[in-house]
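quick check, what structure comes out for this input:
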Amino acid sequence: MKIITIEEHFESPVISQKLAQVPGVPVMPKMSTEMQSYLQRTLPTAEIMQDTTKMRLNFMNQYDINRQVLSYGNASPQNLDPQYAVPLCQEANDELAKVISANPSRFSGFAVLPVGDPKAAATELKRAVNDCHLKGVLLKGNYKGHFFDDPFFRPIFEMASHLDVPVYMHPSFIPSTITQHYFESDQWSDIVTGNLSTTAYGWHMDIGIQIIRMITSGIFDQLPNLKLISGHWGELVPFFLERLAGEIDPISHLKQSFATYYRQNVYVTPSGILTNPQLNFVLSEVGADHLLYATDYPYKQPQNTRSFLDQTDLSSRQLEAFTHGNAEKLLHLS
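A predicted model of the protein is given here:
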């Protein structure tokens, strides 16, 4: 069975070193000493994030993964001030291209863009795809509290549509005011608050709202060829498709049903949440041709990465599409 996983994270030692010297948006939000200590114990080390020759390949070989599509993890220049982000994103994409060129049969990649300057970001996306042979772009969270449905960012999506490459909408840290309102309590520790607001629920809710806003903005009426990727089984949105359509369709300006845009323009990955109930539900909502496989390496290294695929109820055609066929088509992988 051929397997391609498409949400697999990477950090460049060159870029991480330069990020540490640049004033701007911090890699991590402010947090308690208790939470910082917990993250140091649980997050992948810089060595694991940066490795592309030993541990990563061992993981891929152990679980029969033919190809990973790499994207920058938390050490990303995306949200820096444009004066720093523009050159650093260019260099970051060049560094990723070097990694891929050293092992082109095992790796592909998604670009990182200086979203604070959308015109420069669009130009860099074109260069990253045409010159660096990257297969799309991964956008993290939001930029200075602005969601990506804001017309300010439209040049990025216009270029992605023009190049026929997808945009992976990836979670990131949510504003502290939202964390305090929804997830903070004196009944549990700062560590529980931190996890509730990020990997357990909060940032999945946040990036799911991002997808909802993109559809509701009408961007797919203007850019019908635009394709988004949503991880973690769609960040909760598939479970509300009928509700969203029923409530939004009668009052919106959209040309088609909310659910139609989702099923036509959004692709969904498990991001390492390798569970059959979620697979079967999302399959029933979006169809086998809009499912892509992903492990979220190295943040997650599921022991059932391979066995999960053997235990699904997918037909042979559906399984082929899920494990590699859809990725090859969407990302133009030969």
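
please make it C-alpha for all contacts and neighbour counts, starting now.
Noted.

all helices of the stretch 151-300 of the chain, in order?
154-163, 176-183, 190-196, 202-216, 219-222, 232-235, 241-248, 258-265, 276-286 (DSSP state H, counting those that start in this stretch).

so which of these is the most packed in?
helix 232-235 (a mean of 24; mean count of other C-alpha atoms under 10 Å).

helices and strands around that one, which ones?
helix 202-216, strand 266-268, helix 276-286 (3 or more C-alpha pairs under 8 Å, 6 or more residues apart in numbering; DSSP states H and E).

change it to 7 Å
helix 202-216 (3 or more C-alpha pairs under 7 Å, 6 or more residues apart in numbering; DSSP states H and E).

and the helix it packs on, what other elements does it pack with?
Counting contacts by 3+ C-alpha pairs under 7 Å, 6+ apart, helix 202-216 packs against helix 232-235.

now the helix it packs on, how far from the centre of its chain.
Its chain's C-alpha centre and that of helix 232-235 lie 10 Å apart, by C-alpha atoms, centre = their mean, to the nearest Å.

try stretch 8-28
Using C-alpha atoms, centre = their mean, the mean C-alpha position of stretch 8-28 is found 18 Å from that of the whole chain.

gap between the two ends of it?
19 Å (C-alpha to C-alpha, to the nearest Å).

list the buried residues in that stretch.
8-13, 15-16, 19, 26-27 (16 or more other C-alpha atoms under 10 Å).

residues in contact with that stretch?
49-50, 68-75, 77, 79-81, 92, 95, 295-298 (C-alpha atoms under 7 Å, 6 or more residues apart in numbering).

for Asn195, give me its contacts.
Taking C-alpha under 7 Å, 6+ apart, one finds nothing in contact with Asn195.

give me the distance between it and Gly231.
18 Å.

before we move on, the earlier item: give the PyMOL command for selecting the buried subset of the contacts of stretch 8-28.
A single PyMOL command selects the buried members of those (16+ other C-alpha under 10 Å):
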select buried, resi 49+50+68+69+70+71+72+73+74+75+77+79+80+81+92+95+295+296+297+298
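
one more, so I can put them side by side:
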Amino acid sequence: MSRIPKIDLESHFFTPEYMALLESRTRPPRFEVTDENVRVWLEPSLPDVMLTHSHPLRDTLLDLSAARIEAMDRVGIAIQFLSVSSPGFEQFEPDVQVEHAGKANDALAAFIADHPRRFVGLASLPVSAPQTAADELERCVRELGFKGGNIHSHIGDTYLDDARYFPILERAATLGVPINLHPTLPHGNMLQPYLGYGWAMPGPGLGFGHETAVHAMRIIYSAAFDKLPDLQIILGHLGEGLMHWLYRVDFDFNKPWMAKSHRSQIERKPSDYLRSNFWYTCSGNWLDSALLATIHEVGVERLMFASDYPWEQIEDGADFIEAAPISEDDRRMICHGNAERLFDLNV
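Below you'll find the model as predicted:
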């Protein structure tokens, strides 16, 4: 079958040093490799919440080799964006973030240097040291050729709307590169109602998306985009559910009986920012109705392909977008045209 060329905005990896760090720890984030599986604790505020994944998944995350390129070729992925997989560095101690985020970026740059036409890097950032994180983003963009940053949603019990993180957002806007806001397990302050039913509610089934959507809205309400109108954020999973809330997020702007003093102190309606300062990928959400809702609400010009490999089967994402009930022009814009425009790439 002939495949449409694709630019894959979300694919993940581990470095051996990052994995060794996770396996060496006695408190989250940490991994424990057993004979049966890999046990994972993501969130320091919830040290008893654990998930498991398989040895083959761990091996694939660690495999930056020709095997990854072969998987890409099978489904027509011409270029793949790489970022460190969950838990990322945001929940580590600040000094650990500073040391290991830089090492991961250097390792990724070395791999990309061997395959410069096939891979693009998204920088890991030591977010708990904001000025250092801003400088690391600039180093990765200017010296290593990366195309943006990747942040695993909350930082401790804070989000990027906190004024201390403004230097990171400001630097991204100055450099003209987006920040990819990737889901993670919600902080314990938010997670209690999700507990009691295993991993289904707090993880990818519900908690991941809710936490990231809340984070995105906090950035909007903080007036970050009024101060930095060129700042761009990427959301995966077809907008983390926000496409179905665009009317409701504008509630205090739309109701004549709502006192202006109760409105968010921002210049435009929240949905306006979601249409002008956010980009969206289809990563790990293979649902036609969600795809069509995203196109309808924000326009096909802001939607890009992503596989979420290897957490998702790479064939599933490719099959989904190639069979989606959309026009061929829209399909090609999503598969590669929009990413080419945003990142100055050419498949």
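
how alike are these chains, TM-score-wise?
Laid over one another, the chains give 0.90 as their TM-score (TM-score structural alignment, normalised by the length of the first structure), with 322 aligned residues with a C-alpha RMSD of 2.0 Å.

strands along the stretch 51-200 of the first structure, start to end?
Counting by DSSP state E, counting those that start in this stretch, the stretch 51-200 of the first structure has strands at residues 67-72, 107-109, 137-140, 167-170.

can you add distance to Ala160 of the first structure and give these back as a markdown table?
Output for the strands of the stretch 51-200 of the first structure, formatted as a markdown table (distance: least, C-alpha to C-alpha, whole Å):
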| stretch | distance to Ala160 of the first structure |
| --- | --- |
| strand 67-72 | 16 |
| strand 107-109 | 15 |
| strand 137-140 | 8 |
| strand 167-170 | 7 |
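
of all these, which lies closest to Trp203 of the first structure?
strand 167-170 (9.1 Å; C-alpha to C-alpha).

what packs against the closest one?
strand 137-140, strand 228-230.

mean distance, it to its aligned residues in the second structure?
When the second structure is superposed, strand 167-170 of the first structure averages 0.6 Å from its matched positions, counting by mean C-alpha distance after the TM-score superposition for the first structure.

Provide the aligned range in the second structure for that strand.
On the second structure, the counterpart of strand 167-170 of the first structure by TM-score structural alignment is residues 179-182.

buried ones in that stretch?
179-182.

closest one of the residues you listed to Ile326 of the second structure?
For those, the closest approach to Ile326 of the second structure (C-alpha to C-alpha) belongs to Asn180, at 25.4 Å.

in this structure that closest one contacts His152, no?
No. If you go by C-alpha atoms under 7 Å, Asn180 of the second structure and His152 don't touch, sitting 8.4 Å apart.

buried sites along stretch 134-151 of the first structure?
134-143, 147-149.

residues making contact with stretch 72-85 of the second structure?
Applying C-alpha under 7 Å, 6+ apart, the contact partners of stretch 72-85 of the second structure are 3-14, 118-124, 150, 315, 318, 347.

just to revisit the earlier point, what do Asn180 and His152 of the second structure both touch?
Counting by C-alpha under 7 Å, 6+ apart, nothing touches both Asn180 of the second structure and His152.

which one of the helices of the stretch 151-300 of the first structure lies closest to Pro44 of the first structure?
helix 190-196 (15.7 Å).

now do that closest one: distance to the chain's middle.
Centre-to-centre, helix 190-196 of the first structure and its host chain are 22 Å apart (C-alpha atoms, centre = their mean).

again, but for stretch 89-107 of the second structure
That offset, for stretch 89-107 of the second structure, works out to 17 Å (C-alpha atoms, centre = their mean).

what of stretch 23-42 of the second structure?
Centroid separation for stretch 23-42 of the second structure versus its chain: 22 Å, with C-alpha atoms, centre = their mean.

rewinding a little: most widely separated two among the buried residues of stretch 8-28 of the first structure?
Glu8 and Pro26 (21.8 Å).

what sits up against stretch 149-169 of the second structure?
Under C-alpha under 7 Å, 6+ apart, the answer for stretch 149-169 of the second structure is 83, 88, 90-91, 122-124, 128, 130-131, 133-134, 137, 178-184, 187, 212, 215, 218-219, 222.

quick check, central residue of the second structure?
His182 (2.7 Å; C-alpha atoms, centre = their mean).

how much space separates that residue from His115 of the second structure?
Taking C-alpha to C-alpha, one finds His182 of the second structure at 25 Å from His115 of the second structure.

cool, and Ala71 of the second structure?
Counting by C-alpha to C-alpha - Ala71 of the second structure and His115 of the second structure are separated by 15 Å.

and Gly205 of the second structure, by the same measure?
For Gly205 of the second structure, the distance to His115 of the second structure - C-alpha to C-alpha - is 34 Å.

more crowded one of these two?
Higher neighbour count among Gly205 of the second structure and His115: His115, with 15 against 11, using other C-alpha atoms under 10 Å.

map the more buried one onto the first structure.
Using TM-score structural alignment, His115 of the second structure pairs with Asn103 in the first structure.

circling back: adding distance to Thr33 of the first structure, write the buried residues of stretch 134-151 of the first structure out as CSV.
Shown next, in CSV, are those (distance: C-alpha to C-alpha, whole Å):
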residue, distance to Thr33 of the first structure
Leu134, 38
Lys135, 39
Gly136, 37
Val137, 33
Leu138, 30
Leu139, 29
Lys140, 25
Gly141, 24
Asn142, 25
Tyr143, 26
Phe147, 30
Phe148, 32
Asp149, 35
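
now, which of the residues you listed sits nearest Ile191 of the first structure?
Gly141 (21.0 Å).

thank you kindly, that will do.
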